[in-house]
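A.B. asks: Attaching a predicted model along with its sequence, questions to come.
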Amino acid sequence: MIRLENVTYHYNKRVPALDSVSIDIDQGEFVGVIGKNGSGKTTILRHMNGLLLPGEGSVTVKGMDTKDPSSIFKIRQVAGMVFQDPGSQFIGMTVEEDIAFGPENLGLPPGEIRRRVENSLSAVGMTGYNDHTPRTLSGGQKQKVALASVLAMEPEVILFDEVTSMLDPDSRKEVLSLITQLHENGTTIIYVTHCLEELVHADRLIIMEKGRIKHDDNPRLLIGQGNVVNSGLGLPTVMELSRRLLEAGFFEPASFPLSREELRDLLCQLK
């Protein structure tokens, strides 16, 4: 689906933001990306739909090279991106205009545009907000509209860049639930975050460090084997407790519990 081959990228000439990064992401995967500030996680994400182009190496999306100007629009149809600040995505004066912008650029007939707008609003729980002004909405509502704008393009891949960092706990929970539903429905998810608890449903966990992929494996194994802690990243309370129980021999790394519910169920099974 998405392939990076020996990608190097510089914001300045001294230190590469990405340093010979190679990765393959398959259709339907949920890939989490974590790392300290400046590790390259947002940079790698922006290469996946051509917002940034590699200085060296190549990036292909469904076989299309991001360096090919004639392919870039099709690439962004395949791989949509939701940003940390949803306000940076707003274009229209109303929610409906904003969501319709992408489908209109595809040259779709009015009836199809209307269908996509309504379906996208329904998917994010924002039915009836068509005539609202995006900038007057709450933080959680803005992020849902930003996601709806991407959904209206019917992408196969959605790239998320720290999308919950500005949200209150309830809005954060709602957005994460939407993302989980999208993955369950077959959408490929690539999710950049600082919060490991947001990746309990991820198939893979990539740990970035100094522009390189330090680890790329099953989240349970990477957390259970201590790779996250060894990379200088903290663990949520539940995962820290799980790690200590693992060290005490209560279970194997392959069954490492990532959530409170998983830990509870596992402890209930112990004799």
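C.D. replies: That came in fine, so what should we check first?
A.B. asks: Every contact and neighbour count from this point should use C-alpha atoms.
C.D. replies: Will do.
A.B. asks: I'd like the distance between R115 and R3.
C.D. replies: Note on R115: its distance to R3, by CA to CA, to the nearest Å, is 32 Å.
A.B. asks: Among the two, which residue is more densely surrounded?
C.D. replies: More crowded of R115 and R3, by other CA atoms under 10 Å: R3, with 20 against 12.
A.B. asks: tell me the contacts of that one?
C.D. replies: Taking CA atoms under 8 Å, 6 or more residues apart in numbering as the contact definition, R3 lies against S22, I23, D24, I25, V59, T60, V61.
A.B. asks: repeat for S22
C.D. replies: R3, L4, E5, N6, V7.
A.B. asks: ok, the residues you listed vs T43, which is closest?
C.D. replies: Nearest to T43, judged by CA to CA, of those is V7 at 10.8 Å.
A.B. asks: was I right about the closest one contacting P16?
C.D. replies: No. V7 is beyond contact range of P16, at 10.2 Å (criterion: CA atoms under 8 Å).
A.B. asks: Compare the two and say which one has the larger neighbour count.
C.D. replies: The neighbour count for V7 versus P16, taken as other CA under 10 Å, is higher for V7 (22 against 17).
A.B. asks: Comparison target below:
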Amino acid sequence: MLAYPTIDPVLLSVGPIQLRWYGLMYVIGFAAAYLLVMYQAKLFHWQQMRDRLDDLHLFLILGVVLGGRLGYVLFYNPAYYLAHPLDIPAIWSGGMSFHGGCMGALLAGYLFCRRTELDFWKATDLFIVSAPIGLFFGRLGNFINGELFGRITVVPWGMVFPEGGPLPRHPSQLYEALLEGLVLFILLWTVKAKPWQSPSPSRWPHGTLLALFLGLYGCFRFLVEFVREPDPQIGLIGSIFSMGQLLCLAMIVAAPILWWWRCQRTTKGRAR
């Protein structure tokens, strides 16, 4: 068993103002994602869109935060928030959903691109490659907070979390940081140029990087959920799957459909 490195979740406190590690992880993740997007825009000669991409980045952050909160309210604790609607905006009390944040970001991005006549699928290819960096830092924030820990285990790297009882548990936050963060980033970064290549048989249609992200994230998260402690207010649905796994199944199904649709649209466009 490994000792859980207890870290004060409050990094800095000045009077009533607190800087928490979790919030700092979000800031670092958004900043790193922005830098990577700008690098790709220059690499793929889309730098003339820099001003629009700056504004789009802010819209996506808003979509992630609002979508993440509403996703948690609707997917994970609707009964409580139906009885306590004034608690819905209280993001500082905890409760964010990745799947809600993902949907919120996609909706915000689509509306922004439609309004500004920016190519939505090209913008998606730029931003989705950097998304795993934000996920990596977010999961580190979960680990520092001692939240979203795994199920009880006997593996030698199990940890006793402050809020998880006296028995060792899987450090599932680190599993997710590794798979959803580092591994997914490496895979997407390796193929990031595919949609931007000159017309060739090996070129991927714009939007397929989003499909790849959805499929890979869905698979990684689905597997980790088997060792992650399910949300106590929901438990396991049908005594088998967690809510997170059901949402990931939707992603896994959507990924090949989106890939096929983008390929069909691109083929028809070339035929015309």
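C.D. replies: In hand now; what should we look at? Given the structure is predicted, the values throughout are model-derived calculations rather than measurements.
A.B. asks: Need the TM-score between these chains.
C.D. replies: Scored against TM-score structural alignment, normalised by the length of the first structure, the superposed chains reach a TM-score of 0.27; 126 aligned residues with a CA RMSD of 6.3 Å.
A.B. asks: circling back: could you dump the contacts of S22 of the first structure into JSON lines with secondary structure added?
C.D. replies: JSON lines is the format used below for the contacts of S22 of the first structure (DSSP: H, G, I helix; E, B strand; the rest coil):
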{"residue": "R3", "secondary structure": "strand"}
{"residue": "L4", "secondary structure": "strand"}
{"residue": "E5", "secondary structure": "strand"}
{"residue": "N6", "secondary structure": "strand"}
{"residue": "V7", "secondary structure": "strand"}
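A.B. asks: Tell me the one of the residues you listed nearest S120 of the first structure?
C.D. replies: Of all these, the one sitting nearest S120 of the first structure is R3; the distance, using CA to CA, is 28.1 Å.
A.B. asks: Just give the closest residue to the closest one, not the sequence neighbours.
C.D. replies: Across the structure, with CA to CA, 6 or more residues apart in numbering as the measure, the residue nearest R3 of the first structure apart from its sequence neighbours is D24 (4.5 Å).
A.B. asks: Can you point out the helix or strand that includes that neighbour?
C.D. replies: For D24 of the first structure, the enclosing helix or strand under DSSP states H and E is strand 16-25.
A.B. asks: Over to G23 of the second structure?
C.D. replies: Secondary-structure element containing G23 of the second structure, defined by DSSP H and E: helix 21-43.
A.B. asks: between the very next helix or strand once past that helix and helix 21-43, how big is the angle?
C.D. replies: Beyond helix 21-43 of the second structure in the direction of the C-terminus, DSSP H and E gives the next helix or strand as helix 50-71. When axes from the mean of the first three to the mean of the last three CA atoms, to 10 degrees is applied, the directions of helix 50-71 of the second structure and helix 21-43 differ by 140 degrees.
A.B. asks: List the buried residues for helix 50-71 of the second structure?
C.D. replies: The neighbour-count criterion (16 or more other CA atoms under 10 Å) identifies 53, 56-57, 59-71 as the buried residues of helix 50-71 of the second structure.
A.B. asks: same for it, what does it pack against?
C.D. replies: Packed against helix 50-71 of the second structure by the contact rule (3 or more CA pairs under 8 Å, 6 or more residues apart in numbering; DSSP states H and E) you find helix 21-43, helix 98-116.
A.B. asks: okay, those in a markdown table with mean neighbour count next?
C.D. replies: A markdown table is the format used below for those (neighbours: other CA atoms under 10 Å):
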| stretch | mean neighbour count |
| --- | --- |
| helix 21-43 | 18 |
| helix 98-116 | 19 |
